[in-house]
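Chemist: Turn this into a structure:
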Amino acid sequence: MSPGINRPDASRRDGGGSAGFTLVEALAAFAIVAVLALVVQRGVVQSRLGLAAVEDRLAAERVARSLLAEPVRAGDVGNGGRTGTLDGYRYAIRLAALALPLPQPERGTEGACPPSVGPCDPPGDAADPARRVRWQTLRQDIEVVTRRGTVVTVETIRLGQIPSADAPAR
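Modeler: Down below sits the predicted model:
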């Protein structure tokens, strides 16, 4: 053959006229895309699970805050607390008396309680033992169980009214 005539298969071997990917390059590209898709999928799943956990915890905290906003019930003080379900969340309220000193009213002032009446009795109730009320400092623990099984706990100190010993039960 003369040097001026080009052979069709010679130009392909030299890389001059061929365009496209080889099978190995295409498989490598598919493998890279598959790995990236797996990483993205795991990230999306983890973020959705995290969001669900946060929403569950926030709902349990809302239940705990609503229970904390309720006044302390006299029956709960006597029983040491209560349990129940609110908005689908189980809760337990525990009350325990604290030995914190309460301030005493000043004696000898207008409207102060006479010495025979407890420190928290309103004026004029000394003659009516049924209306006497004592205040007690209480430690209040509220535990709310989330749907995932974790526990949200709120601890505080509250004042609760308890009937005096000589007052009949209401």
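Chemist: C-alpha only now, for contacts and for neighbours.
Modeler: Noted.
Chemist: Tell me how many other residues surround Arg90.
Modeler: Arg90: 17 surrounding residues under other C-alpha atoms under 10 Å.
Chemist: can I assume it sits in a strand?
Modeler: Yes: Arg90: assigned to a strand according to DSSP: H, G, I helix; E, B strand; the rest coil.
Chemist: Report the contact partners of it.
Modeler: 83-84, 144-146 (C-alpha atoms under 8 Å, 6 or more residues apart in numbering).
Chemist: Please provide the structure for the following sequence as well, for comparison with the first:
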Amino acid sequence: MRSVLTGTPVVSRSGHNDGRDGQAGFTLLEALVALTLLVVFASAVGPHLSQARRIMANAEGRVAAQVLLRSLINAPVDRSSLAITSQEGETSGLRWRVDTEQAASVRRQDQSNWLTFRVVASVSWAPGQVIMAETIRLGKP
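Modeler: From the prediction side, this is the model:
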């Protein structure tokens, strides 16, 4: 009985000899080219990664400074004792300062005089890194 094979013949790698005498793997030249490409890629991406790391470290300080600044501006004040003052301090490594100064006076006929005070708050979390905010408060003389 005769049989006829149809389809694509399957070639076994173990039985196929392409002139390498059975040795498999990378040559030294291929490994050096791959290593060179890896070093070039790392040297191109390295400065960007260190800059991203600095930005993230700066962002944490900025967020903490913004939270403290918001609490300083929104803190309740004794409106009867507002005057030209300056307060400063340090909280969790953040240096802060709050300055108040008289801005203008408002005279109403039915009430006593009211003074407006400009309140400026600033928070520093690193050398040269400062965030500021200001608001107006009313106070009695």
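Chemist: about what we covered before: across to structure 2, which of the contacts of Arg90 of structure 1 hold up?
Modeler: Retained in structure 2 (both residues aligned by TM-score structural alignment, their matches' C-alpha atoms under 8 Å) from those: 83-84, 144-146.
Chemist: In strands, which of these appear?
Modeler: 83-84, 144-145 (DSSP state E).
Chemist: Out of those, grab the one that's most surrounded.
Modeler: Val144 (28 neighbours).
Chemist: Just tell me what that residue corresponds to in structure 2.
Modeler: By TM-score structural alignment, Val144 of structure 1 lines up with Val123 in structure 2.
Chemist: thinking again about what came up before, would you mind checking which of the kept ones among the contacts of Arg90 of structure 1 is nearest to Arg48 of structure 1?
Modeler: Closest approach to Arg48 of structure 1 among those (C-alpha to C-alpha): Thr146, at 17.2 Å.
Chemist: I'd like to know how far the closest residue to the closest one other than its chain neighbours sits from Val152 of structure 1.
Modeler: Leaving aside its chain neighbours, Thr146 of structure 1 sits nearest to Ala60 (5.8 Å; criterion: C-alpha to C-alpha, 6 or more residues apart in numbering). Distance, Ala60 of structure 1 to Val152 of structure 1, by C-alpha to C-alpha, to the nearest Å: 7 Å.
Chemist: Figure out how far the lengthiest helix in structure 1 is from the centre of its chain.
Modeler: The helix that spans the most residues within structure 1, counting by DSSP state H, is helix 23-69. For helix 23-69 of structure 1, the separation from the chain centroid amounts to 20 Å (computed by C-alpha atoms, centre = their mean, to the nearest Å).
Chemist: And it, what does it pack against?
Modeler: Where contact means 3 or more C-alpha pairs under 8 Å, 6 or more residues apart in numbering; DSSP states H and E, helix 23-69 of structure 1 is packed against strand 133-145, strand 151-163.
Chemist: Packing partners of the first one?
Modeler: I take that to be strand 133-145 of structure 1. Applying 3+ C-alpha pairs under 8 Å, 6+ apart, one finds that strand 133-145 of structure 1 contacts helix 23-69, strand 89-97, strand 151-163.
Chemist: In JSON lines: those, plus distance to Arg12 of structure 1.
Modeler: Shown next, in JSON lines, are those (distance: least, C-alpha to C-alpha, whole Å):
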{"stretch": "helix 23-69", "distance to Arg12 of structure 1": "17"}
{"stretch": "strand 89-97", "distance to Arg12 of structure 1": "73"}
{"stretch": "strand 151-163", "distance to Arg12 of structure 1": "71"}
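Chemist: Give me whichever of these is most buried.
Modeler: Comparing those by mean neighbour count (mean count of other C-alpha atoms under 10 Å), strand 89-97 comes out on top with a mean of 19.
Chemist: In structure 2, what stretch matches that one?
Modeler: Counting by TM-score structural alignment, strand 89-97 of structure 1 lines up with residues 94-102 of structure 2.
Chemist: Quick one: end-to-end distance for stretch 79-88 of structure 1.
Modeler: 24 Å.
Chemist: any idea what Ala42 of structure 2 aligns with in structure 1?
Modeler: In structure 1, the residue paired with Ala42 of structure 2 according to TM-score structural alignment is Ala37.
Chemist: Sweet, I'm off.
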